[in-house]
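[1] no sequence on hand, only this structure:
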């Protein structure tokens, strides 16, 4: 985690060889093109086979790298955690919206929409400033769970192979775990397994955000805990509601609710009932402060556990 915070993933390396997650993604895309055909039963069986193959290869690659020694494991493991890149992408949304103060509100909203489109799957064309800001904060909360806490959780539990296998599952879900005609059967296993492996991390992420609220001026740990208990289970996702509710309750926001994906309106419960929905760039930065504090708690907790085990 410290290596990823310090180094990130160099752009030059990305341009030269790509990223481990992009390698996994190319394999999934190739398997989907070759196997996703026939009736529903055949598609579902093919999806199970494809997922097992991808996860097995990721586990094997992780074990191979780990066998090279601790330094190789550190460098490879840092590519599977997204602390630095997540903060940068979310901050870019706030920066884009802030550009509206100088170039006109419409220009700022367009820049914010372009930035938030890189981190969310919903339709962004009709979002106003508050909608863009809410989307950024929701993505920050959810991706804290599945982009930071989950790979670290499985790495702590099962080593580098566990983290690599988790990233394979999570990438498969993001690519094929959709309820569309094409992917409903083929991506069924990926979606179900992703829900399962994210269960512990989503709840741990919520607890970290509640704890972080003690450290961030103006945040409410009591509000965060109350929102988690009241709202988290109402979310359409079995996992996303936990960190979103904690983030919303800590900062007095109202997140989630109705959204549009691929032109289809999706109804969802509000996380942080009674909170404020009209968010601004400054609110994105408040959410980032809470995220950084929660991430710091995770690093500190792991350090204490490592010393105790050693």
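    Thanks, I have the structure now. Just so you know, these numbers come straight off a predicted model, no measurement behind them. Numbering: from 1, shown residues only.

[2] from here on, just use CA atoms for contacts and neighbour counts.
    Fine.

[3] the helix or strand hosting residue 45: what's the following helix or strand?
    Using DSSP states H and E, residue 45 sits within helix 40-66. Downstream of helix 40-66, the first helix or strand assigned by DSSP H and E is helix 70-78.

[4] one more structure, for comparison:
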């Protein structure tokens, strides 16, 4: 069975059951396994007494080791599944753990629901899906953070792993997830990780070039679900995406901002440090729970669009 069919089945499985909490508590998750390996490499190799060049070289070596581990694991699982009667089902089930449609939807919906109770509850829920400081966020800031997280993680957590799975099989999807996890852990520009995390950040940028733009296109095409114009969403992405500090994250966020008529991004705090982020879109700043609901409608329609692309590709592959 082709990789694109496996990707379609994995999307369906994850949408139906997600990744069960009981399973997570018992064995963890591929992201936590990669995270443990990355943390161990960081502790052993990223030494403060080393020079900047040495720490960067060690970061390259650490990323290479992580990539090899992901590819070998994927190849071994592929070989095992290929020898099994229902290997395609095993592959689809395992691959579903690399996709996050249901968990992303559930977490963002929880922020909107918490906003109806209290700001403190909403901040707590927002803190589960963003890395920024949430203590000072007002209600509009919470709503913007949830919408930004939905747009960016739609690319990183749904579109990208699905595309890598469809194009390169389980080894490719595992490689993507490993690099993306490394970027989130060590790819930032802190004093400790500026050199050591350089390779992870650059490799993640490279792997997300296509998925980020595909995600923006899916969001723009789905803008009609809230009565917005696809042209406005895409025009905002073309105009503002480059303003984002990331060469990729700005694409889905700017498209969502244009679709909703909002201005996303802007100043935010990380570990007590203020970061003057660029603003994406020229609409309202006063985002509301209703805007989160509209963003969720776009997300659902865009996800359906991804499914249709996979279905069409699967039908062509089995002809």
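    Nice, thanks for sending it over. From a predicted model like this one, the values you see are computed outputs, not experimental measurements.

[5] run a quick neighbour tally on the residue mapped onto residue 156 of the second structure from the first structure.
    Taking TM-score structural alignment, residue 156 of the second structure has residue 146 as its aligned residue in the first structure. Using other C-alpha atoms under 10 Å, residue 146 of the first structure has 26 other residues around it.

[6] could you confirm residue 146 of the first structure falls within a helix?
    Yes - according to DSSP: H, G, I helix; E, B strand; the rest coil, residue 146 of the first structure belongs to a helix.

[7] which ones are touching the closest residue in space to it that isn't next to it in sequence?
    Nearest-residue entry for residue 146 of the first structure: residue 198, 6.7 Å, with adjacent residues in sequence omitted and distances by C-alpha to C-alpha, 6 or more residues apart in numbering. Neighbour list for residue 198 of the first structure: 145, 146, 150, 239 [criterion: C-alpha atoms under 8 Å, 6 or more residues apart in numbering].

[8] counterpart of residue 112 of the first structure over in the second structure?
    By TM-score structural alignment, residue 112 of the first structure lines up with residue 122.

[9] apologies, that question was intended for residue 23 of the first structure.
    Applying TM-score structural alignment, one finds that residue 23 of the first structure aligns to residue 33 in the second structure.

[10] please state the offset of stretch 249-266 of the second structure from the chain centre?
    On the basis of C-alpha atoms, centre = their mean, to the nearest Å, stretch 249-266 of the second structure sits 16 Å off its chain's mean C-alpha point.

[11] sorry, back to before: so how many other residues sit close to the match of residue 23 of the first structure?
    Applying other C-alpha under 10 Å, we find 14 residues neighbouring residue 33 of the second structure.

[12] kindly report the same for the one 3 residues further on.
    The burial metric for residue 36 of the second structure, expressed as a neighbour count using other C-alpha under 10 Å, is 12.

[13] show me the helices in the second structure, by range?
    Under the criterion DSSP state H, the second structure carries helices at the ranges 3-17, 21-27, 30-45, 52-82, 87-95, 101-115, 119-126, 139-154, 160-186, 198-207, 209-221, 230-240, 250-260, 289-317.

[14] minimum distance to residue 268 of the second structure: which of those has it?
    helix 139-154 (9.4 Å; C-alpha to C-alpha).

[15] and the contacts of residue 198 of the first structure, which is closest to residue 297 of the first structure?
    Nearest to residue 297 of the first structure out of those is residue 145 (C-alpha to C-alpha; 13.6 Å).

[16] if we can go back for a sec, so of the helices of the second structure, which one's packed in deepest?
    Highest mean neighbour count of the helices of the second structure: helix 250-260, a mean of 33 (counted as mean count of other C-alpha atoms under 10 Å).

[17] and the angle from it to helix 230-240?
    Relative orientation of helix 250-260 of the second structure versus helix 230-240 (axes from the mean of the first three to the mean of the last three C-alpha atoms, to 10 degrees): 140 degrees.

[18] counterpart of helix 250-260 of the second structure in the first structure, which residues?
    Helix 250-260 of the second structure lines up with residues 241-251 of the first structure when matched by TM-score structural alignment.

[19] quick one: that stretch to the second structure mean distance?
    On superposition with the second structure, the mean distance recorded for stretch 241-251 of the first structure (mean C-alpha distance after the TM-score superposition for the first structure) is 0.7 Å.

[20] what's in contact with that stretch?
    Contact partners of stretch 241-251 of the first structure, identified using C-alpha under 8 Å, 6+ apart, comprise 138, 141-142, 144-145, 202-203, 205-207, 209-210, 213, 218-228, 231-235, 253-256, 271-272, 275, 286-287, 290.

[21] repeat for stretch 102-122 of the second structure
    Contact partners of stretch 102-122 of the second structure, identified using C-alpha under 8 Å, 6+ apart, comprise 14-19, 123, 125-126, 128-129, 138-139, 142-143, 146-147, 150, 153-154, 289, 292-293, 296.

[22] what residue of the second structure takes the place of the residue nearest to residue 146 of the first structure?
    Match for residue 198 of the first structure (TM-score structural alignment): residue 208.
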